[in-house]
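just to be clear, the model below is a prediction. Sequence and coordinates:
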Amino acid sequence: MFQASFDFHLGDGNLALFWTDRWNGPLSPCVIAPDLCKLIRPRTRKRRIVAEAVHDKQWIQDIIGQLTVTAILQYLELWQAVDRIQLRIGTEDVVSWRRDSSNVFF
């Protein structure tokens, strides 16, 4: 299966999906915290944008079900990442597509 490779540079957080996009570096929250991500409804993972998620820590309310020790550790790691977010109101998110050494986008 082909998967496009792109990164987000956060602006106001209205384009990047919180759970599945790489808005916080090379890995998305679902890659960093896979056990925690299993506790997020698929519909929420596909729709929750960063701006909504960080507002009043709404992302925490996305978590449903029993937390394992591993999921709790992942939660704490994600909490720290989210705590460092600085949204720039009035500035759109920027998508950067990756390309290989032969200038082919992947």
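Looks like it came in fine. Since we're looking at a predicted model, the values are computed, not measured.

from here on, contacts and neighbour counts on C-alpha atoms
OK.

give the burial count for F8, as a bare number.
Other residues lying near F8 total 20 when counted by other Cα atoms under 10 Å.

try it against this one:
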Amino acid sequence: MNQAPFEHLDVDTLAGWLADQAPLTLVDIRDPLSFSQGHIPGSRHLDNTSVAALLEEAPRERPLVVVCYHGNSSQQAAAWLGGQGYERVYSLDGGFTDWAARHPERVAR
């Protein structure tokens, strides 16, 4: 394998991509209650029941960013999604916790 299945992404880079309205798919793998209480605008909740729809709908050539609580679980999910044919998969370092701390005005509730 020549390429890692995913790359690490820092909060500042994601904030810039979102500000520039870059085309990307943003998924949040935290539990449904946590997601409903706050998430990055434009993200969709991803779990075992919604992953099939993601695989059908999300373009493989569009960057895919995976968000969890702290940036740990997202690495496993990103690696798996990278194996499903997505060309550019990222795990958000620091996760939603870091995002919310650094960009509290950019949390959808």
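Received, thanks. Note that the structure is a prediction, hence the values are computed from the model and not measured.

TM-score of the superposition?
With the length set by TM-score structural alignment, normalised by the length of structure 1, the two chains reach a TM-score of 0.28; 57 aligned residues with a Cα RMSD of 5.0 Å.

my read: C37 of structure 1 touches C30, true?
Yes - assessed by Cα atoms under 8 Å, C37 of structure 1 is found in contact with C30 at 5.2 Å.

hey, where'd the strands end up in structure 2?
Remark: strands assigned in structure 2 by DSSP state E are 7-9, 25-28, 44-45, 64-67, 89-92.

can you verify my assumption that T25 of structure 2 contacts V67?
No - with contact defined as Cα under 8 Å, T25 of structure 2 does not count as touching V67 (11.0 Å).

comparing these two, which shows the higher neighbour count?
Taking neighbours as other Cα under 10 Å, T25 of structure 2 and V67 compare with V67 leading, 33 against 18.

and for the more buried one, nearest residue in space, chain neighbours not counted?
Counting by Cα to Cα, 6 or more residues apart in numbering, V67 of structure 2 lies nearest to D28, which is 4.6 Å off, once chain neighbours are set aside.

distance of the one you found relative to G95 of structure 2?
Distance from D28 of structure 2 to G95 of structure 2, counting by Cα to Cα, to the nearest Å: 9 Å.

one more: L9 of structure 2?
Applying Cα to Cα, the value for L9 of structure 2 to G95 of structure 2 is 10 Å.

more neighbours: those two, which one.
With neighbours defined as other Cα under 10 Å, L9 of structure 2 and G95 compare such that G95 has more, 23 against 18.

the more buried one and H8 of structure 2, how far apart?
Distance of G95 of structure 2 to H8 of structure 2, given as Cα to Cα: 11 Å.

do the same with L55 of structure 2
Distance, L55 of structure 2 to H8 of structure 2, using Cα to Cα: 21 Å.

cool, A19 of structure 2 as well?
If you go by Cα to Cα, the gap between A19 of structure 2 and H8 of structure 2 works out to 19 Å.
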